[in-house]
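Undergrad: Task: produce atomic coordinates for the following.
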Amino acid sequence: MIKNIIRNTMLFSAIMLLNCSYKQDCPEGINLLPMYGEAKKCDEQIKSDIEFLAECDKQFKSRKEAAEKYVEKAWGYFYNNEPETSMKRFNQAWLLDKNNAEIYWGFGNLMGMKHELKQSISLFEKSIKLNPNNAKVYESMSISYGQLFFETKKVEYLDLTIINLKSSLKLDPNNAKNYGSLTSAYAYYAQKDSLRKYLKITDKLDPKLVDPQVRKIAGQE
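TA: As a prediction, the model looks like this:
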């Protein structure tokens, strides 16, 4: 009798261990990471993905169209200050179409919000590789490089901030905000010629975008 109890207890423990290890095989929280953290999904997660794709195939003419709809939803949550739900929708869009450049821009912005600056830059680069003509992606990348400069004081990050702002302005030449950012960036250099040049341009577009301290550095006050 005692032997049977011990044997049954050991069998129950073994089953519980198997169940626990099965659950451990499913990586948790990956829908809150870009591209699901590029993790190896468990069977349950793969099944869920297949069901999601099948449902989208019924609702939309193509997966490309479905991805665009989910990108739209993701931006809605992003601008409504719901980053976790935004990341989930961007990930679903990524499942549908891995060649949609806007998805990586969204991923990059979300990682920038989490202060994962180098990862955000890597994601912006993916977006630009797929579509080099979106001025806003260069602007987003300039923000990440600017934050890295403020943290590290490494001039290379300041240089890259300016390079990306100029790339954005080539595509969107009337963006007063980016001219203001470019003016502020040049205030950190010892040579002030470029600062004064872009200060004049910004003033023509919107003088309110120039910080009084930057004017002082430029010698206007």
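Undergrad: going forward, measure contacts between C-alpha atoms and count neighbours the same way
TA: OK.
Undergrad: Setting aside sequence neighbours, what's the nearest residue to the residue nearest the centre of the chain?
TA: Closest to where the C-alpha atoms of the chain average out (Cα atoms, centre = their mean) is Gly108, at 1.5 Å. Of all residues beyond its chain neighbours, the one nearest Gly108 is Ser120 (4.0 Å), with distances taken as Cα to Cα, 6 or more residues apart in numbering.
Undergrad: Please generate a structure for the following sequence too, so the two can be compared:
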Amino acid sequence: MKYYVLLLAVLLSVGTGSAQAQRKSKVKIKNGGAPVSAANRLQPLFGGISVAQAEALVGAAFLADIDRSFSSRPEASKFFSTKGYEYFTEGKIDTARYRFNLAWLLDQKNPDAYRGLGVISSSNPTPDESISLLIQGLTVDPNNALMLSDLGASYLIRYQQTQKKKDLEQAMTYLQQATTAAPTNAQTWQDLARGYYYQGEYPKAWEAVHKGQNLNIASVDIEFIGELQAKLPDPQGMFK
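TA: Modelled structure (predicted):
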């Protein structure tokens, strides 16, 4: 699982099949009828409450300050999602989560609100919540390369846990779309290599490894290289 910690590193550098996956896999986060409280501030998307409930939670005074300080709420949303990433990289997870929630509240079409929350949720024991959030992000920005990459990596994590072929297929679909949308993302190539490894496509796995290596040598996971070498020696002879 050490390999998949690199999913978080993507934050620092994600067709028909995709649309079908979104319809089948989307799992909305629900409040379940529980009373709205301050605790909702630190739950992804405010715990699934409505926009109106979330507005009431943050307060009319806060929203009035936003409207005075920014030319539009989408502009304010981008500000808060940017701050969310900054707090995340500083390790201030609760603060980052609340900033991403505010970004969502101010603009439900801001993909970074969903992606930021999805990346934070990737540290959960299972990737289900992260997958749900990232899929919702793709509904507003279907060609977001970082979102596609993160989602593919999340499905790889779930495949490792479930060993279900459909999870691996979803992972490969998203990762291949991500490399098409952003072919210079080294980490996506390494995740794709891992997917090919699981499929037993070892020559393709090596090809993806080298593509990622050529972009950024730091993206190479030496532990994975050892696993791949045990199946097929490096055809290029660079790893021995």
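Undergrad: ok so, going back, residue contacts, the residue nearest to the centre of structure 1?
TA: For Gly108 of structure 1, the contacting residues are 119-124, by Cα atoms under 8 Å, 6 or more residues apart in numbering.
Undergrad: Let me know the closest of those to Leu148 of structure 1.
TA: Distances from the contacts of Gly108 of structure 1 to Leu148 of structure 1 were compared by Cα to Cα; the smallest belongs to Ile121, at 10.5 Å.
Undergrad: and that closest one, what element?
TA: Counting by DSSP states H and E, the element that carries Ile121 of structure 1 is helix 117-130.
Undergrad: after that helix comes which helix or strand?
TA: Past helix 117-130 of structure 1, further along toward the C-terminus, the next helix or strand under DSSP H and E is helix 135-152.
Undergrad: chain center to that following helix, what's the gap?
TA: When distances are taken as Cα atoms, centre = their mean, to the nearest Å, helix 135-152 of structure 1 is centred 12 Å away from the chain's centroid.
Undergrad: Also stretch 76-94 of structure 2?
TA: Here stretch 76-94 of structure 2 is found 15 Å from its chain centre; the criterion is Cα atoms, centre = their mean.
Undergrad: do the same with stretch 115-130 of structure 1
TA: Distance, stretch centre to chain centre, for stretch 115-130 of structure 1: 7 Å (Cα atoms, centre = their mean).
Undergrad: rewinding a little: list the buried residues of the helix holding Ile121 of structure 1.
TA: By 16 or more other Cα atoms under 10 Å, the buried positions in helix 117-130 of structure 1 come out as 117-121, 123-128.
Undergrad: likewise stretch 181-199 of structure 2?
TA: Those would be 181-198, for stretch 181-199 of structure 2 by 16+ other Cα under 10 Å.
Undergrad: what do you get for stretch 11-26 of structure 1?
TA: Of the residues in stretch 11-26 of structure 1, Cys26 count as buried by neighbour count, 16+ other Cα under 10 Å.
Undergrad: Outside of it itself, list whatever touches it.
TA: Applying Cα under 8 Å, 6+ apart, the external contacts of stretch 11-26 of structure 1 come out as 41-45.
Undergrad: Go again with 7 Å.
TA: For stretch 11-26 of structure 1, contacts defined as Cα atoms under 7 Å, 6 or more residues apart in numbering pick out 41-42.
Undergrad: Matching the residue nearest to the centre of structure 1 against structure 2, which residue comes up?
TA: Per TM-score structural alignment, the equivalent position to Gly108 of structure 1 in structure 2 is Gly118.
Undergrad: I'd like the buried residues of helix 117-130 of structure 1 as a markdown table, with distance to Ser21 of structure 1 appended.
TA: A markdown table is the format used below for the buried residues of helix 117-130 of structure 1 (distance: Cα to Cα, whole Å):
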| residue | distance to Ser21 of structure 1 |
| --- | --- |
| Leu117 | 34 |
| Lys118 | 34 |
| Gln119 | 31 |
| Ser120 | 33 |
| Ile121 | 36 |
| Leu123 | 33 |
| Phe124 | 37 |
| Glu125 | 37 |
| Lys126 | 35 |
| Ser127 | 37 |
| Ile128 | 41 |
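Undergrad: now, which of those sits nearest Gln213 of structure 1?
TA: Nearest to Gln213 of structure 1 among those, counting by Cα to Cα, is Leu117 at 26.6 Å.
Undergrad: what do we get in structure 2 for the closest one?
TA: Under TM-score structural alignment, Leu117 of structure 1 pairs with Pro127 in structure 2.
Undergrad: what's the answer for Tyr189 of structure 1, then?
TA: Using TM-score structural alignment as the criterion, Tyr189 of structure 1 maps onto Gln199 of structure 2.
Undergrad: Just the helices from structure 1, written as ranges.
TA: With DSSP state H as the definition, structure 1 shows helices at residue ranges 2-24, 43-59, 63-79, 83-96, 101-113, 117-130, 135-152, 155-171, 176-186, 193-205, 212-218.
Undergrad: mind checking which of those is nearest Gly37 of structure 1?
TA: Taking Cα to Cα as the measure, the helices of structure 1 were each checked against Gly37 of structure 1, and helix 83-96 came out nearest at 9.8 Å.
Undergrad: roughly how far apart are Leu33 of structure 1 and Ala176 of structure 1?
TA: To Ala176 of structure 1, Leu33 of structure 1 is 33 Å away according to Cα to Cα, to the nearest Å.
Undergrad: Lovely, talk soon.
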